[in-house]
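Undergrad: Need a 3D model of the following:
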Amino acid sequence: MPQKVRIALDAMGGDVGAAVVVPGAAISLNRYPDTEFVLVGNRALIEEQLAKHPALKAASRIIHTEVAVSMEDKPSQALRRGRKTSSMWLAIDAVKKGEADVAVSAGNTGALMAMARFHLHMLEGIDRPAIAGLWPTVRGDSVVLDLGATIGGDARHLVALAIMGSAMARVLLNIERPTVGLLNIGTEEIKGHEEIREAGERLRAMAALNYVGFVEGDGIGGGAADVVVTEGFSGNIALKAAEGTARQISDFLRQAIAQSWLSKIGYLFAKSAFRSLRDKLDPKKANGGVLLGLRGVVVKSHGGTDAEGFAYAVDWGYEMVRYDLLTKINQMLNREGGGIVPDPSTPEAVS
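TA: All right, here's what the predicted structure looks like:
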């Protein structure tokens, strides 16, 4: 376990770049002082932001580049177009070289997935990365994956996701035998596509995994399982729908409170309850997902988040390293993943 957690940041990724990445890193550093940063991007823009955060400046070094991957680039374009000089590539490269323990980027999802896979390679038995995130539920948090790294997935891929997600839940949620469910259109065993039903049969036969069956969409937030597994297309839609619903509820509450003086007075009496609800619905606190299945740790942040939201993604990176998630996943794959056969197909990432 390293004395310091070294985090490489793609300072040109996302909708804003350094103006969000650097302040976000400063917030995370305040929570985890035993962190060192490698800031990758335009030196002038980074130093302009670092001047406002002396403690972060002292804990950072800069790798200069003026090349950035745009949010519109396709994965293949990002790999061809100056791939070895872009801020995203160099942040991942720092992990490959052992100069950082984790890379964090708010940049193009497809490009990040392609670069990470190309540069760091996959763990044995895993054919492609998956984005895993923590999902707030009425019973606590659940691990949900894949949230949009790749489209589609056969039974082998879904079983691999279940193994990696279970390892993540053991480490982050401190659950010895986390329950595992497959996202489906119904809980009956006859429901869903053939690959989902086949994955369910395989998981049911794996004694080391606490498989509980199919989970419907409303069961994610209800805490039906500690780990919810789905392929990236469905997972990304579920994530965006949940984030949109959270914002919609917040807007409805603000409108209702503003309708009358009586509502405003009632709000004053229930202020702490409303604050608690707002915190639970805040998408910033769930920002960030780890790319599982790689021979290195890479975290994806939402491109449009603010500094506070980016700080949560950086926190993710810190915790992945401190809890030694990569070793735990390797151990579970070696023990439970013998039946996983890599699939040669490589569907394009969801952006």
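Undergrad: going forward, measure contacts and count neighbours with C-alpha atoms only.
TA: Fine.
Undergrad: and the residue nearest the centre of the chain, how far is that from residue 57?
TA: Nearest to the mean C-alpha position of the chain, by Cα atoms, centre = their mean, lies residue 289 at 0.3 Å. Taking Cα to Cα, to the nearest Å as the measure, residue 289 falls 26 Å from residue 57.
Undergrad: ok, back up a step: need the contact list for the residue nearest to the residue nearest to the centre of the chain when sequence neighbours are not counted.
TA: In space, and not counting its chain neighbours, residue 289 is closest to residue 133: 4.6 Å by Cα to Cα, 6 or more residues apart in numbering. Counting by Cα atoms under 8 Å, 6 or more residues apart in numbering, residue 133 touches 143-145, 147, 286, 288-290.
Undergrad: Apply 10 Å and report the result again.
TA: By Cα atoms under 10 Å, 6 or more residues apart in numbering, the contact set of residue 133 is 141-147, 165, 168, 239, 286-291, 299-300, 316.
Undergrad: Start and end of stretch 177-187, how far apart?
TA: 21 Å.
Undergrad: ok so, going back, which of the contacts of residue 133 fall within strands?
TA: 141-145, 289-291, 299-300 (DSSP state E).
Undergrad: Pull out the buried members of these.
TA: For these, a neighbour count by 16 or more other Cα atoms under 10 Å gives the buried set as 141-145, 289-291, 299-300.
Undergrad: Kindly indicate which of those lies nearest residue 232.
TA: For these, the closest approach to residue 232 (Cα to Cα) belongs to residue 145, at 7.4 Å.
Undergrad: how near is that closest one to residue 302?
TA: 16 Å.
Undergrad: Over to residue 20?
TA: Remark: distance between residue 20 and residue 302 (Cα to Cα) = 11 Å.
Undergrad: Settle it for me: which of these two has more neighbours?
TA: Under the neighbour definition other Cα atoms under 10 Å, residue 20 and residue 302 were set side by side, and residue 20 has more, 25 against 22.
Undergrad: Could you count how many residues lie near the nearest residue to the more buried one once chain neighbours are set aside?
TA: Nearest in space to residue 20, with sequence neighbours left out and distances taken as Cα to Cα, 6+ apart, is residue 307 at 4.7 Å. When neighbours are counted by other Cα under 10 Å, residue 307 registers 22.
Undergrad: to compare against the first, here's another:
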Amino acid sequence: MVRVALDLMGGDKAPTEILEGAKLSSSQDKKILLIGTKHALEKAEGFGKVEVDDFLPMDVKPTEVIRRKNSSMYVGLKLLKEGTVDVFVSAGNTGALLAGATFVLGRIEGVERPALGVPVPSTNGFTILIDAGANAHVRAEHLVDFAVMGFSYAKILGCKMPKIGLLNVGEEETKGDETTKEAYVLLKKSFPENFVGNVEGHDINTGKVDVVVSDGFSGNVAMKTMEGTAKMILQTLKNKVDSAGILQKLGAFLMKKVFVELKKTLDPRTYGGGLVLGVNGLVVKAHGSSDRFAISNAIKVACQGVQMQVIDGIRGEIKRVRDSGTHR
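TA: I've put the predicted structure just below:
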């Protein structure tokens, strides 16, 4: 049974939608431990509970998590560190979660900067986007670390020989700033058989690569642009069907199953959240605007991460790359 700690106070829609997400996800194959204030926990029947008297608002400075040791986020990370739970899920402030996870859990040996890895939809099923928002400024060596972690994550999710691309403004090796140019050389050396070179934003969802490596600023912009585009497509489709004639509506009815699957594929809530990769513990970051459906899926991601032993896989991949200097 997977033991999940859930930050009831993290996110724009906390605690109501977080609690409802826990209820949606409740089943015999997992044990959910809710961490929240006394008031937030009043209606949380049927769950384990840990009461705190503090929580971090969404606009908090990231370093506050280290000082506020009785906040729901810090307590959740501490429970994970102590082995009381197997995974911690939060929709709270990304910077605070990263800082807290790094401070409380520590970094995996060989990783200087943990990063946020998110599976986004592609024609191949998924593409791992890393970093999706944890590190706005990075060095070339950090991008190599991200590639190693994303590569390992993709393999764990079922991709046997993941292809890696570096997010850039053009495909040519000479494109980009000094950091991306240096990272290109390092990635080519570290992953001679897997690194395909630079990729652009429109390549993320096409299946050209299985892992897209980026700094957190660019990666987060790319991810949220995809989410906005998906919402636009779904809303436009709905509006066109609503304003269509009887024959078109009949055709839409006959294709209802296709449209349901399309919505499921494009809806960012389906993917629940990303993993904070590079720390000594499994931490899932749900989107700050997560509703109950997204939280339920974030818990699903958390359980899958535990079952697939993501952390052990990343440790092994980091060691192999560091020991050999190249990936084999």
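Undergrad: hmm, back to that, would you confirm that the residue nearest to the centre of structure 1 contacts residue 316?
TA: Yes. With contacts defined as Cα atoms under 10 Å, residue 289 of structure 1 counts as touching residue 316 at a distance of 7.6 Å.
Undergrad: Between those two, which contacts overlap?
TA: With Cα under 10 Å, 6+ apart as the test, residue 289 of structure 1 and residue 316 both reach 104, 133-134, 298-301.
Undergrad: What segments of the stretch 101-250 of structure 2 are strands?
TA: Using DSSP state E, counting those that start in this stretch, the strands of the stretch 101-250 of structure 2 run over 115-120, 127-130, 164-167, 195-199, 211-213.
Undergrad: Could you save those as JSON lines and add columns showing distance to residue 188 of structure 2?
TA: JSON lines is the format used below for the strands of the stretch 101-250 of structure 2 (distance: least, Cα to Cα, whole Å):
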{"stretch": "strand 115-120", "distance to residue 188 of structure 2": "21"}
{"stretch": "strand 127-130", "distance to residue 188 of structure 2": "17"}
{"stretch": "strand 164-167", "distance to residue 188 of structure 2": "10"}
{"stretch": "strand 195-199", "distance to residue 188 of structure 2": "6"}
{"stretch": "strand 211-213", "distance to residue 188 of structure 2": "13"}
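Undergrad: most tightly surrounded among those?
TA: strand 211-213 (a mean of 32; mean count of other Cα atoms under 10 Å).
Undergrad: Does anything pack onto that strand? Which helices or strands?
TA: strand 115-120, strand 127-130, helix 140-156, strand 164-167, strand 195-199 (3 or more Cα pairs under 10 Å, 6 or more residues apart in numbering; DSSP states H and E).
Undergrad: average offset between that strand and structure 1?
TA: Taken over the aligned residues, the distance from strand 211-213 of structure 2 to structure 1 averages 0.8 Å (mean Cα distance after the TM-score superposition for structure 1).
Undergrad: What residues in structure 1 pair up with that strand?
TA: Mapped onto structure 1 using TM-score structural alignment, strand 211-213 of structure 2 spans residues 227-229.
Undergrad: ok, now stretch 228-241 of structure 2?
TA: Using TM-score structural alignment, stretch 228-241 of structure 2 pairs with 244-257 in structure 1.
Undergrad: ok, residues contacting that stretch?
TA: Outside of stretch 244-257 of structure 1, the residues within contact range by Cα under 10 Å, 6+ apart are 238-240, 242, 263-267, 274, 277-278, 280-283.
Undergrad: ok, which stretches of the stretch 1-150 of structure 2 are helices?
TA: 16-25, 38-41, 64-67, 72-82, 94-105, 140-156 (DSSP state H, counting those that start in this stretch).
Undergrad: Of all the residues in the first one, which ones are buried?
TA: Think helix 16-25 of structure 2. In helix 16-25 of structure 2, counting by 16+ other Cα under 10 Å, buried: 17-23, 25.
Undergrad: Need those residues in JSON lines (columns: distance to residue 36 of structure 2).
TA: Shown next, in JSON lines, are the buried residues of helix 16-25 of structure 2 (distance: Cα to Cα, whole Å):
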{"residue": "17", "distance to residue 36 of structure 2": "13"}
{"residue": "18", "distance to residue 36 of structure 2": "11"}
{"residue": "19", "distance to residue 36 of structure 2": "10"}
{"residue": "20", "distance to residue 36 of structure 2": "14"}
{"residue": "21", "distance to residue 36 of structure 2": "15"}
{"residue": "22", "distance to residue 36 of structure 2": "13"}
{"residue": "23", "distance to residue 36 of structure 2": "15"}
{"residue": "25", "distance to residue 36 of structure 2": "18"}
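Undergrad: Among those, which pair sits farthest apart?
TA: Most distant of those, by Cα to Cα, are 17 and 25, 12.3 Å apart.
Undergrad: from what I can see residue 118 of structure 1 touches residue 79, true?
TA: Yes. Counting by Cα under 10 Å, residue 118 of structure 1 does reach residue 79; the two are 8.8 Å apart.
Undergrad: Settle it for me: which of the two has more neighbours?
TA: Shown here are residue 118 of structure 1 and residue 79; by other Cα under 10 Å, residue 79 has more neighbours (19 against 12).
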